[in-house]
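Novice: Kindly return the folded structure for what I paste below:
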Amino acid sequence: MELTLIVLLVIVLALFFDFTNGFHDTANAMATPIATGALKPKTAVILAACLNLVGAFLSTEVAKTISGGIINEGEGGVLISPEMIFAGLLGAVVWNLVTWLYGLPSSSSHALFGGLIGAAVVGAGFEAINGAGLLSKVLIPALAAPLTAGIVAFIATKVAYAITRRNDGKKDGRGRYRYAQIASSSLIALAHGTNDAQKTMGVITLTLVAANLQDPDTGPHIWVVVTCALAIALGTYSGGWRIIRTMGAGLTQVKPAQGFAAETSTAATILASTHLGFALSTTQVASGSVIGSGLGRRGSTVRWRTVGRIASGWLFTLPAAGAVGALAAVIAHIGPVGIIIDAVIGFGVILFIFWRSNRNKVDHDNAIPSPDVAESGYAVRIRKGTVKAETTPTGSVQSLSPVEQSAVRDDRAAREARKAAERAVRAAEKAERAARKKNGKGKKSGDAR
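Specialist: So this is what the prediction gives:
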């Protein structure tokens, strides 16, 4: 098999990964505005696709990190061949689709890094990995970014609710945050294009350098930028509705002010990381922001069981994608026949996952039921406490993924607990009124005597 054909296969698979990255990460920008009713589902994904396309042209710092900051260069060029890059991409694509099937908002970025690292170790040994670059540009941001975004979202949510609080019983107008959400979610989509589209640009550039078709330490060609921008935009337009369901309704019940705080925190973190060249996971940042905003809104419930499952997915993404990439690299070492075997097996796995997804189809009609956004001033106020009345998407538990089933069960348990609390308070009030009435009658009888 000619080297040029290998390069062509890598470019095609890289663009397909870019496509999966698009629909896998649509939820990062659009899950919360869809959940609150700020944007209609189809409108949201069209807007996100357009802004992803624009954002891909704004910077190439992350692309340079991928092409020159993770894989080392030797005397003859980078210490990884196009065959190994093909194997690494295969690991990333397979993991991306598996997590999408189960509605897990895992990191496409870390799937890509894991696949490339696994394949590079098989192909050239551990010396092929730039440990310092991996630590400073990938691993540290992976820990710091979601935590930072969560803290910022927590504070922003507290501030948003504090400045709109009213004590006169009138509506507080927080529903107007839905209009602000259009701007904040658009900013996330733009930021996503500036960060995630560049990762595929970096992979294609790395391939061209490895094949001696481009000089080392040079940025991506314009045709690479254009094709990657189009691929991620098309992927974003396709929706990724399973993960939108998890992000929009599986972690916490999202209200307009809360959603706006989460979105602005996500966008700020992504844009700052892009400027510094950090190839962080936009999914982890968005999830951290949603959790932080849920903790910041009084009366909301964060579904920690679902958070734990998502965190487990994050933990296993790098090693799982790396294992698949390494296995594909071992097969690719056979030669041209190995590349063909990898391509056939990978294509079969992709077809199976898409076939399996049709048994439980999720689209714009059923991803998140029409939100019933309550007026944020509505509450049942009883003496010193407040019992919030909230609505939660419901549906057939059997039609949901395991993560979504858990979220529904947790939510139903929380609602039952709130109802029980309300009944207990009403019973206590009733008993107190009866006691007052009885005491009043006793006083009147005593006065008559």
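Novice: Could you use CA atoms for every contact and neighbour count after this?
Specialist: Noted.
Novice: next one: stretch 280-297 to chain centre, how far?
Specialist: 9 Å (Cα atoms, centre = their mean, to the nearest Å).
Novice: so where does G219 fall, helix or strand?
Specialist: Element membership of G219, judged by DSSP states H and E, is empty: it is in no helix or strand.
Novice: how about the strands in the stretch 251-400 of the chain?
Specialist: For the stretch 251-400 of the chain, applying DSSP state E, counting those that start in this stretch gives strands covering 380-382, 385-387.
Novice: helices and strands around the helix or strand just after the last one, which ones?
Specialist: Put plainly, it is strand 385-387. Downstream of strand 385-387, the next assigned helix or strand under DSSP H and E is helix 402-448. Applying 3 or more Cα pairs under 8 Å, 6 or more residues apart in numbering; DSSP states H and E, one finds that helix 402-448 makes contact with helix 304-332, strand 385-387.
Novice: change it to 10 Å
Specialist: For helix 402-448, the contact count by 3 or more Cα pairs under 10 Å, 6 or more residues apart in numbering; DSSP states H and E identifies helix 241-245, helix 304-332, strand 380-382, strand 385-387 as packing neighbours.
Novice: Give the buried residues for the last one.
Specialist: Neighbour-count burial for strand 385-387, counted by 16 or more other Cα atoms under 10 Å, picks out V387.
Novice: next one: the second one
Specialist: By 16+ other Cα under 10 Å, the buried positions in helix 304-332 come out as 306-307, 309-311, 313-314, 316-332.
Novice: Relative to the whole chain's centre, how far out is that helix?
Specialist: How far helix 304-332 lies from its chain's middle: 16 Å, per Cα atoms, centre = their mean.
Novice: Quick one: work out the angle between it and helix 402-448.
Specialist: Per axes from the mean of the first three to the mean of the last three Cα atoms, to 10 degrees, the angle that helix 304-332 makes with helix 402-448 is 180 degrees.
Novice: how about this one, so we can line them up?
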Amino acid sequence: MELALVIGVIVVALVFDYTNGFHDAANAIATSVSTRALTPRAALFMAAAMNFLGAHLGTAVADTVGKGIIDPPAGAHGLVVVGSGLVGAITWNIITWYFGLPSSSSHALIGGLMGSALAASAVVHWDGVLAKVVVPMILSPLIGFSLGAIIMIAIFWIFRRTQPGKANRGFRYAQTVSAAAMALGHGLQDAQKTMGVIFLALVVGGHASTDDPIPQWVILAAAGAISLGTYAGGWRIMRTLGRRIIALDPPQGFAAESAAAGVLYSAAMAFGAPISTTHTITSAIMGVGATKRLSAVRWGVAGNIVTAWVLTIPAAALVAALSYLAFHWLLE
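Specialist: Coordinates of the predicted model:
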């Protein structure tokens, strides 16, 4: 029974990873596609490949998710807690994808785990949630916005005497590099979150110890699932990020992608913090747009996105809690 539950939770985790890929594919490539630096299919293929590579760059974020958010009980009960958390995250991903809102898959996952843990009266590591989730959740968009604006101002200054047409052609090539860097950071961050959940399921099911390293097969499975999901694409969200917030040109796209990639690498490598790639790139786009003029940013669309951000953790937690109660009743 427990082995079947472990396998079931792993399958659900990989489904979440796949939805994370198609939900967040726009994070890496929307700006490059909207500026015509890359064709949609070429951008998706590049993003999928870089996601796969990025998943192999470390496990600090996976350790945070797998060991620092909740402490479910061992055995079947704990596996139901983990599985229910995943159901909450997947449900919120699908809802926000349907409406084209770039919400955070990361925060949906963390909210789902917290909601199912609270419903089961399991341990939630509130100190870890505060330090590794809440503080980075607040800081990463602010840093992304500021860094995007700083890079854009630097580009204005450095290329102030360059003909606009020539600058745009050059930055279309540069965007290939910045988009690849963004996709690599997405793999580094988001694939590791699924690794952490699978490892948590293995620990709860008695197939691993908390002191063990993340198994290589877990890394490969998570990397493959998110890459496949990325290649499937998230066209609804791509339109929101690429055009509805601000009409981007190649220098702006390069600045936004470079700023977001820098924040993703810093958070993962230095702090092991599972930050949202969605929040980071969206805030960087807003920061870049604000350097042109404040009215260039469509703040009404931005407000809808922020509303989705605020709702993500509690909404995913609620769905996860209800899922836990339903699964627990069925398995009694």
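Novice: related to what we said a few turns ago, which one of the strands of the stretch 251-400 of the first structure lies closest to D25 of the first structure?
Specialist: strand 385-387 (34.9 Å; Cα to Cα).
Novice: List the contacts of that closest one.
Specialist: Contacts made with strand 385-387 of the first structure from outside it, assessed by Cα atoms under 10 Å, 6 or more residues apart in numbering, are listed as R298, G299, Y378, A379, V380, R381, R418, K419, A421, E422, V425.
Novice: Present the strands of the stretch 251-400 of the first structure as CSV; the columns should include distance to V122 of the first structure.
Specialist: Formatted as CSV, the strands of the stretch 251-400 of the first structure follow (distance: least, Cα to Cα, whole Å):
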stretch, distance to V122 of the first structure
strand 380-382, 62
strand 385-387, 58
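Novice: Show me the one of the ones you listed that comes nearest H221 of the first structure.
Specialist: The closest approach between H221 of the first structure and any of the strands of the stretch 251-400 of the first structure, judged by Cα to Cα, belongs to strand 385-387 at 58.0 Å.
Novice: Where do the helices of the second structure begin and end?
Specialist: With helices called from DSSP state H, the second structure shows them at 2-34, 40-54, 60-67, 76-98, 105-119, 126-129, 135-158, 164-186, 192-204, 216-232, 235-239, 250-266, 277-292, 299-331.
Novice: The aligned partner of V94 of the first structure in the second structure and A267 of the second structure: what is the separation?
Specialist: Aligning on TM-score structural alignment places V94 of the first structure opposite T91 in the second structure. When Cα to Cα, to the nearest Å is the yardstick, T91 of the second structure and A267 of the second structure sit 26 Å from each other.
Novice: cool, P251 of the second structure as well?
Specialist: The span separating P251 of the second structure from A267 of the second structure equals 25 Å under the rule Cα to Cα.
Novice: same question, F159 of the second structure
Specialist: 30 Å.
Novice: neighbour-wise, which of the two wins?
Specialist: A267 (20 against 12; other Cα atoms under 10 Å).
Novice: list the contacts for the aligned partner of the more buried one in the first structure?
Specialist: The pairwise alignment with the first structure assigns A267 of the second structure to S273, based on TM-score structural alignment. Contacts for S273 of the first structure (Cα under 10 Å, 6+ apart) come out as E61, V62, K137, P141, A145, A191, N195, A267, A279, L280, S281, T282.
Novice: Tell me which residues touch the nearest residue to A122 of the second structure once chain neighbours are set aside, please.
Specialist: Nearest-residue entry for A122 of the second structure: P72, 5.4 Å, with adjacent residues in sequence omitted and distances by Cα to Cα, 6 or more residues apart in numbering. When contacts are counted by Cα under 10 Å, 6+ apart, P72 of the second structure is found next to 78-82, 113, 116-118, 120-124, 200-201, 203-204.
Novice: Relative to L318 of the second structure, how far out is P72 of the second structure?
Specialist: Distance from P72 of the second structure to L318 of the second structure, counting by Cα to Cα: 17 Å.
Novice: same question, W299 of the second structure
Specialist: Here W299 of the second structure is placed at a distance of 29 Å from L318 of the second structure (Cα to Cα).
Novice: do A117 of the second structure as well
Specialist: To L318 of the second structure, A117 of the second structure is 11 Å away according to Cα to Cα.
Novice: Tell me the residues that contact both of those two, please.
Specialist: Common neighbours of A117 of the second structure and L318, using Cα under 10 Å, 6+ apart, are G85, G111, Y324.
Novice: so can I have a markdown table of those showing distance to I95 of the second structure?
Specialist: What follows is the shared contacts of A117 and L318 of the second structure, written out as a markdown table (distance: Cα to Cα, whole Å):
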| residue | distance to I95 of the second structure |
| --- | --- |
| G85 | 16 |
| G111 | 15 |
| Y324 | 19 |
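Novice: Quick check: of those residues, which lies closest to R243 of the second structure?
Specialist: Top of the list for closeness to R243 of the second structure, among the shared contacts of A117 and L318 of the second structure and by Cα to Cα, is G111 at 29.0 Å.
Novice: In contact with the closest one: list those residues for me.
Specialist: Under the criterion of Cα under 10 Å, 6+ apart, the contact list for G111 of the second structure reads 69, 85-86, 88-89, 105, 117, 311-321.
Novice: again, only this time at 8 Å
Specialist: G85, G88, A89, T312, I313, P314, A315, A316, A317 (Cα atoms under 8 Å, 6 or more residues apart in numbering).
Novice: Map it onto the first structure.
Specialist: G111 of the second structure maps onto G114 in the first structure when the alignment is built from TM-score structural alignment.
Novice: Between the helices and strands packed on helix 402-448 of the first structure, which one is closest to I353 of the first structure.
Specialist: I353 of the first structure lies closest to helix 241-245 among those, at 13.4 Å (Cα to Cα).
Novice: which residues in the second structure does that closest one match up with?
Specialist: Residue span in the second structure matched to helix 241-245 of the first structure, by TM-score structural alignment: 235-239.
Novice: what separates the matching stretch from the chain centre, distance-wise?
Specialist: A distance of 15 Å separates the centroid of the chain from that of stretch 235-239 of the second structure, by Cα atoms, centre = their mean.
Novice: Show me what counts as buried in that stretch.
Specialist: Going by neighbour count (16+ other Cα under 10 Å), the buried part of stretch 235-239 of the second structure is W235, R236, I237, M238, R239.
Novice: Then stretch 167-184 of the second structure?
Specialist: In stretch 167-184 of the second structure, residues buried by neighbour count (16+ other Cα under 10 Å) are 167-168, 171-172, 174-176, 178-184.
Novice: try stretch 69-78 of the first structure
Specialist: In stretch 69-78 of the first structure, counting by 16+ other Cα under 10 Å, buried: G69, I70, I71, N72, E73, V78.
Novice: measure the aligned residue in the second structure for the fourth one to S121 of the second structure for me?
Specialist: N72 of the first structure is assigned D71 in the second structure as its aligned equivalent, the criterion being TM-score structural alignment. Look at D71 of the second structure and S121 of the second structure: by Cα to Cα, they are 10 Å apart.
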